[in-house]
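Enquirer: dropping a prediction and its sequence here:
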Amino acid sequence: IEVVRLDDGFDVKRAGENGRALIEDKKVLALFMSRGTPHSQAIIPWLDKHGVALIGPSTGAMVLHKPVQRNVFNVRATYQREAEKAVQHLLTIGMVRIAVVHVTDSFGADALEGAMTGFGKAKAQPAATVPADRDKPDYAAIVPAIVQAKAQAVLWIGSGSAVVEGIKALRAAGSAAQVVTLSNNA
């Protein structure tokens, strides 16, 4: 087995071209662990054209699950399911004032939908729903909204680095709220 790795620099166009090169030029048997939803989507036309499998894309986006992509073999649950289960778990351990912070992009919308399903199934409502910019989260606005809601817990949906900085800002503001994270990249 030979493993061939190409770097797309987290650029969607380059990801699609890398997929094409690996499939058409290198004649790979399968691709695995692609990163990013739009990046994985850019590869799908090449998978479908040549019948090559993409195994374990590192994304839980619903778009890679529904409709079923015949050449994509997901191993991660959907973001929606992860967020729904996180909310259900928090509610079962007695956290009734749950805030949800979500990035304002397709990932955030996808996961937020799952969180709201979790609240809906439990006939509950979030204590606060706080949008956050992916590139420059405004912690000076986000943290006070969480504190004002008297959140016992926070479901924080965002990039790994933004979540870490958000938790630091939350702790600096004196909040002891439990934080559950749903992240799609570093």
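Expert: Sure thing, it's come through.
Enquirer: going forward, measure contacts between C-alpha atoms and count neighbours the same way
Expert: OK.
Enquirer: please tell me how far the residue of the chain most remote from its centre sits from residue 56.
Expert: Here the chain reaches farthest from its C-alpha mean at residue 25, the gap being 31.5 Å by CA atoms, centre = their mean. According to CA to CA, to the nearest Å, residue 25 and residue 56 sit 22 Å apart.
Enquirer: before we move on, what about residue 29?
Expert: 14 Å.
Enquirer: look at the two and report which has more neighbours.
Expert: Neighbour count, other CA atoms under 10 Å: between residue 29 and residue 56, residue 56 has more, with 17 against 11.
Enquirer: which element follows the longest helix along the chain toward the C-terminus?
Expert: What stands out as the longest helix in the chain, according to DSSP state H, is helix 106-121. Counting by DSSP states H and E, the element after helix 106-121 in chain order, helix or strand, is strand 128-132.
Enquirer: can you list contacts of that next one?
Expert: Here strand 128-132 makes contact (CA atoms under 8 Å, 6 or more residues apart in numbering) with 98-104, 138, 142, 145-146, 149, 151.
Enquirer: among the residues you listed, name the buried ones.
Expert: Buried by 16 or more other CA atoms under 10 Å: 98-104, 142, 145-146, 149, 151, out of the contacts of strand 128-132.
Enquirer: can you put these in CSV and add secondary structure?
Expert: Putting those into CSV (DSSP: H, G, I helix; E, B strand; the rest coil) gives the following:
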residue, secondary structure
98, strand
99, strand
100, strand
101, strand
102, strand
103, strand
104, coil
142, helix
145, helix
146, helix
149, coil
151, coil
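Enquirer: pick the one among the residues you listed closest to residue 123.
Expert: residue 98 (13.2 Å; CA to CA).
Enquirer: for this structure, what spans make up the strands?
Expert: Using DSSP state E, the strands found in the chain span residues 30-32, 53-55, 72-73, 98-103, 128-132, 153-157, 178-182.
Enquirer: what helices or strands is the last one leaning on?
Expert: Secondary structure elements in contact with strand 178-182, counted by 3 or more CA pairs under 8 Å, 6 or more residues apart in numbering; DSSP states H and E, are helix 79-92, strand 153-157.
Enquirer: included below, for side-by-side comparison, is a second structure:
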Amino acid sequence: MRTGATATRRRALRILGAGAAALVAAPWASPAPRAEADAEILIGQSCQLSGPLAPLTRELQEGAAWCFEQVNARGGVHGRQVRVVALDDAYDPQRTADNVRQLIEKQGVFALFNLAGTPTTLAALPVLRERKVPLIAPFTGTDALRSGFDRYVFNVRAGYADEIEKIVQHLAVLGIDRVGVAYMNNSFGKGGLDAVKSAAARRDVVLAATAPLEIDGSGLRVAAQDLARARPPVIILATAGKLTSDFIAAYQSSGASAQFYALSVVSSQQLIQALGDRSKGVAIAQVMPYPWGSGTKLARELSELASRKGVEVGYNHMEGFVSAKVLVEGLQQAGPSPTRESLVRGLEGLRELDLGGYVVRFSERNHNGSNHVELTIVGASKRVLR
């Protein structure tokens, strides 16, 4: 039996669940939390459970949940079940920061996972850094998380700059030297616009016109008409979620034509469902392995799990699935009595992790796990083709 101030402090930090003890998490005090032998591994997530971007988060969460379910069914990680606590931020950065504080200080999460969105994730960074809580696989490709080294952030996906570089390089090879850009009027979209400008300048591609899009979808028709007047043969979309298909529909209704290139945070399934036959020819940059067929071990595994659930699999499912696998491997490497610091060291020690068709590389000096990008297109059969 523990005695004295140490025992009192440890008992105060233990968070009791409905049937089992949740992971012990030190709030803002030191020492950093250590998982107790009888505890769950409690992981926190702030994401869009409501609003127009919620469908993206749902796909991401489903893919991750399938991985965690598999792991837990096999006995968990060093005998502990992995459980994710998700709070809704509705794409509001202030709510994200508040959620992260609550997850760390009140819920006692061991680490954070798949925070979704650029402005929202950036709002959480000061809290993460202050509390020294690892963030694994944020669902954003912003350069703000990649241009400088952050010991507590581990990126599993390629960045938006990588995606845009691939798109502009492809267009230059095709001889296309004029593009338009429609971008969300926030840090995500503006970062995408800056990446297009940089990539275009390196290849003598001219920006014919640009149009900011409001997150709530207001003014889409005017933005579409502004771009249509410039008649660019290609429009690059630094957008996410429903706003993407809404803008494409508005532009097509203007009477102008262009080929659209979207970023990976667009759900191909949702885009096809929203646009139907009008989605044909839309190109989408992807940062994950092709989720259909049997081309990779990951695709076979994910397809089987999705089939059991009766869910049509997509790229966002794959990203959630891959992200969860990386987190689980990091927890395995952190040892039977993990701390946040041992999780950081465990992830850095992965070096070159081949998940079966997708390789993640981490080290003490590199937390950007991949720069893999490939281009896909929606075919006549309304299927995504490589």
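Expert: Perfect, thanks for sending it. Since the structure is predicted, the reported quantities are computational estimates derived from the model, not experimental observations.
Enquirer: work out the TM-score between the chains.
Expert: Once the chains are laid over each other, their TM-score by TM-score structural alignment, normalised by the length of the first structure reads 0.83; 186 aligned residues with a CA RMSD of 2.5 Å.
Enquirer: thinking again about what came up before, let's have the strands of the first structure in JSON lines, adding distance to residue 46 of the first structure.
Expert: Below are these laid out as JSON lines (distance: least, CA to CA, whole Å):
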{"stretch": "strand 30-32", "distance to residue 46 of the first structure": "11"}
{"stretch": "strand 53-55", "distance to residue 46 of the first structure": "10"}
{"stretch": "strand 72-73", "distance to residue 46 of the first structure": "12"}
{"stretch": "strand 98-103", "distance to residue 46 of the first structure": "30"}
{"stretch": "strand 128-132", "distance to residue 46 of the first structure": "34"}
{"stretch": "strand 153-157", "distance to residue 46 of the first structure": "31"}
{"stretch": "strand 178-182", "distance to residue 46 of the first structure": "30"}
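Enquirer: closest one to residue 79 of the first structure among those strands?
Expert: The nearest among these, by CA to CA, is strand 178-182 at 7.7 Å.
Enquirer: the closest one to helix 106-121, inter-axis angle?
Expert: Between strand 178-182 of the first structure and helix 106-121, the angle comes out at 130 degrees (axes from the mean of the first three to the mean of the last three CA atoms, to 10 degrees).
Enquirer: tell me roughly how far strand 178-182 of the first structure lies from the second structure on average.
Expert: Following superposition, strand 178-182 of the first structure is found to deviate from the second structure by 1.3 Å on average (mean CA distance after the TM-score superposition for the first structure).
Enquirer: show me the contact partners of that strand.
Expert: Contacts of strand 178-182 of the first structure (CA under 8 Å, 6+ apart): 79, 82-83, 86, 152-158, 163, 167.
Enquirer: apply 10 Å and report the result again.
Expert: For strand 178-182 of the first structure, contacts defined as CA atoms under 10 Å, 6 or more residues apart in numbering pick out 79, 82-83, 86-87, 90, 95, 98-102, 107-108, 111, 151-160, 163-164, 166-167, 170.
Enquirer: residues in the second structure matched by that strand, start to end?
Expert: Under TM-score structural alignment, strand 178-182 of the first structure corresponds to residues 259-263 of the second structure.
Enquirer: please compute how far that stretch lies from its chain's middle.
Expert: 19 Å (CA atoms, centre = their mean, to the nearest Å).
Enquirer: what do you get for stretch 94-113 of the first structure?
Expert: On CA atoms, centre = their mean, the centre of stretch 94-113 of the first structure falls 10 Å from the chain's centre.
Enquirer: give the aligned range of it in the second structure.
Expert: Under the alignment (TM-score structural alignment), stretch 94-113 of the first structure falls on residues 175-194 in the second structure.
Enquirer: quick one: terminal-to-terminal distance for that stretch?
Expert: First-to-last residue span, stretch 175-194 of the second structure, CA to CA: 22 Å.
Enquirer: could you do stretch 230-242 of the second structure as well?
Expert: End-to-end for stretch 230-242 of the second structure, by CA to CA: 24 Å.
Enquirer: where in the first structure does it fall?
Expert: Mapping stretch 230-242 of the second structure onto the first structure (TM-score structural alignment) gives residues 149-161.
Enquirer: name the residues of that stretch that come out as buried.
Expert: 149-160.
Enquirer: any chance of these in CSV, plus distance to residue 4 of the first structure?
Expert: Shown next, in CSV, are these (distance: CA to CA, whole Å):
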residue, distance to residue 4 of the first structure
149, 49
150, 50
151, 47
152, 46
153, 43
154, 40
155, 37
156, 35
157, 32
158, 30
159, 27
160, 27
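Enquirer: for those residues, which one is nearest residue 18 of the first structure?
Expert: residue 159 (24.1 Å).
Enquirer: can you tell me the closest non-neighbouring residue to the residue nearest to the spatial centre of the second structure?
Expert: Nearest residue to the geometric centre of the second structure (CA atoms, centre = their mean): residue 139, 1.5 Å. Once flanking residues are discounted, residue 139 of the second structure sits nearest to residue 116: 4.6 Å by CA to CA, 6 or more residues apart in numbering.
Enquirer: hmm, residue 96 of the second structure is touching residue 45, no?
Expert: Yes - Residue 96 of the second structure is within contact range of residue 45, at 9.4 Å (criterion: CA atoms under 10 Å).
Enquirer: now do the shared contacts for those two.
Expert: 87-89, 115-116.
Enquirer: filter the residues you listed down to the ones in helices?
Expert: Going by DSSP H, the helices hold none of these.
Enquirer: let's have those residues in CSV, adding distance to residue 145 of the second structure and neighbour count.
Expert: Listed next are these as CSV, based on distance: CA to CA, whole Å; neighbours: other CA atoms under 10 Å:
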residue, distance to residue 145 of the second structure, neighbour count
87, 22, 19
88, 22, 17
89, 20, 24
115, 12, 26
116, 13, 24
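Enquirer: got the contact list for whatever residue of the first structure lines up with the residue nearest to residue 139 of the second structure?
Expert: Alignment note: residue 116 of the second structure maps to residue 35 in the first structure; criterion TM-score structural alignment. By CA under 10 Å, 6+ apart, the contact set of residue 35 of the first structure is 8, 10, 15, 56-59, 184-185.
Enquirer: kindly recompute the last result at 7 Å.
Expert: 57-59 (CA atoms under 7 Å, 6 or more residues apart in numbering).
Enquirer: separation between it and residue 25 of the first structure?
Expert: 21 Å.
Enquirer: cool, residue 136 of the first structure as well?
Expert: On the measure of CA to CA, residue 136 of the first structure and residue 25 of the first structure end up 39 Å apart.
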